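K.L.:
What would the 3D arrangement of this be:
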Amino acid sequence: MPNEKPNVLVAEVPGVIPIVQEAWGECFALNFCTSMHEATKRLDDGADVIVCGTHFDESSMFDLLRLAKSLPRVRAVPFLCVRVLDGELDNTAFQGISIACCALGAAGFVDLNRWRREHGFVQAREMLRDLVFTLAAGPD
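P.N.:
All right, here's what the predicted structure looks like:
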């Protein structure tokens, strides 16, 4: 029996959805939500990983993270915070957001623009995809 694709709940702004579909559509079973209302309903859908953009529902990423980590049935699901839009964050902002994400229980924070600068567009995309695969696989 072939392995099933990891189930990824993607909480993002509508404009990013086609980009995620193109980049990850063959790798993951993707479920999208663009509002806290939708996300709240989708948390029970059995995601292997939750990926949330910083701009989700008018910057509600931390709200969704707090909600997910407060629910016993979802608490163990890895939650990855990602910044895709706009330019790269400066070091102070990047560190502050990274610390806040981890303090609230996220698996991490990725500034994709930083990765693009450091590793190139294609490799940054592959690194993010591999990170989501690793999170979906769970602890060894």
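
K.L.:
Going by C-alpha atoms from here, please, whenever you check contacts or count neighbours.
P.N.:
Fine.

K.L.:
Longest helix in the chain, please.
P.N.:
In the chain, with assignment by DSSP state H, the single longest helix is helix 121-137.

K.L.:
Second input sequence below; structure requested for side-by-side comparison:
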Amino acid sequence: MRYRIVVAIRPEDAPLMREVMGDEFDLIVCTSLPEAQSSLTQEVHMIACGVHFDDGRMFDLLKYAKANEALRTIPFWGVLRDEGMLSSAITRGIRTAMKTLGANGLFNLSQMRTDEQPELLYKELRAALAQSLAANGASQP
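P.N.:
This is a model prediction of the structure:
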């Protein structure tokens, strides 16, 4: 069995997220806030939400998840791929706001060095993610 992750992203980001996450997790890809909200159950082990999800509704999904007692313990990670378009101050501001609202943090895909063998980097990331989920007591279905 595998960990179940809700991935809330823009449609155009789905191929990259599938590549990053590989086949090692059960992904529930959502492209709208109502779709993501209806996908959140206690059987979900993590939420990965793009900063630009549903025209910037990442914070709405974060607030929804943290306000619901049955969902608030699910780890929530923001995902950013800005290709260097945002200043470090803006990125820090997003990260700070997310932490204040209860997110685990912000993962910036643009900071990953994928010039050579991105599949190895993604594999290491997936292994670290699985280890983190196991360490936090997420039981696989």
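
K.L.:
How close are the two chains, by TM-score?
P.N.:
TM-score for the superposed chains, counting by TM-score structural alignment, normalised by the length of the first structure: 0.83, backed by 136 aligned residues with a Cα RMSD of 2.3 Å.

K.L.:
re earlier: buried residues in the longest helix of the first structure?
P.N.:
By neighbour count with 16 or more other Cα atoms under 10 Å, helix 121-137 of the first structure contains the buried residues A124, R125, L128, V132, F133, L135, A136.

K.L.:
now, the most widely separated pair of those residues?
P.N.:
The widest separation within the buried residues of helix 121-137 of the first structure, taken as Cα to Cα, falls between A124 and A136 and amounts to 18.4 Å.

K.L.:
got a list of what R57 of the second structure touches?
P.N.:
Counting by Cα atoms under 8 Å, 6 or more residues apart in numbering, R57 of the second structure touches L33, V51.

K.L.:
The first structure: which residue goes with that one?
P.N.:
When the two structures are superposed using TM-score structural alignment, R57 of the second structure falls opposite S60 in the first structure.

K.L.:
Just the element for C101 of the first structure, please.
P.N.:
helix 91-103 (DSSP states H and E).

K.L.:
mean shift of that helix relative to the second structure?
P.N.:
When the second structure is overlaid, helix 91-103 of the first structure sits 0.9 Å from its aligned residues on average, using mean Cα distance after the TM-score superposition for the first structure.

K.L.:
E12 of the first structure: what's its closest spatial neighbour, skipping adjacent residues?
P.N.:
Counting by Cα to Cα, 6 or more residues apart in numbering, the nearest residue to E12 of the first structure once its immediate chain neighbours are dropped is F56, at 4.5 Å.

K.L.:
and that neighbour, how many neighbours?
P.N.:
Burial measure for F56 of the first structure: 24 neighbouring residues, criterion other Cα atoms under 10 Å.

K.L.:
can you give me the strands for the second structure?
P.N.:
In the second structure, the segments counted as strands under DSSP state E are 4-8, 26-30, 46-50, 76-80, 105-108.

K.L.:
Distance to G105 of the first structure added to the buried residues of helix 121-137 of the first structure, as a markdown table?
P.N.:
Listed next are those as a markdown table, based on distance: Cα to Cα, whole Å:
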| residue | distance to G105 of the first structure |
| --- | --- |
| A124 | 24 |
| R125 | 24 |
| L128 | 19 |
| V132 | 16 |
| F133 | 19 |
| L135 | 14 |
| A136 | 16 |
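
K.L.:
any idea which of these is closest to G15 of the first structure?
P.N.:
Using Cα to Cα, R125 is the member of the buried residues of helix 121-137 of the first structure that sits closest to G15 of the first structure, with 17.3 Å.
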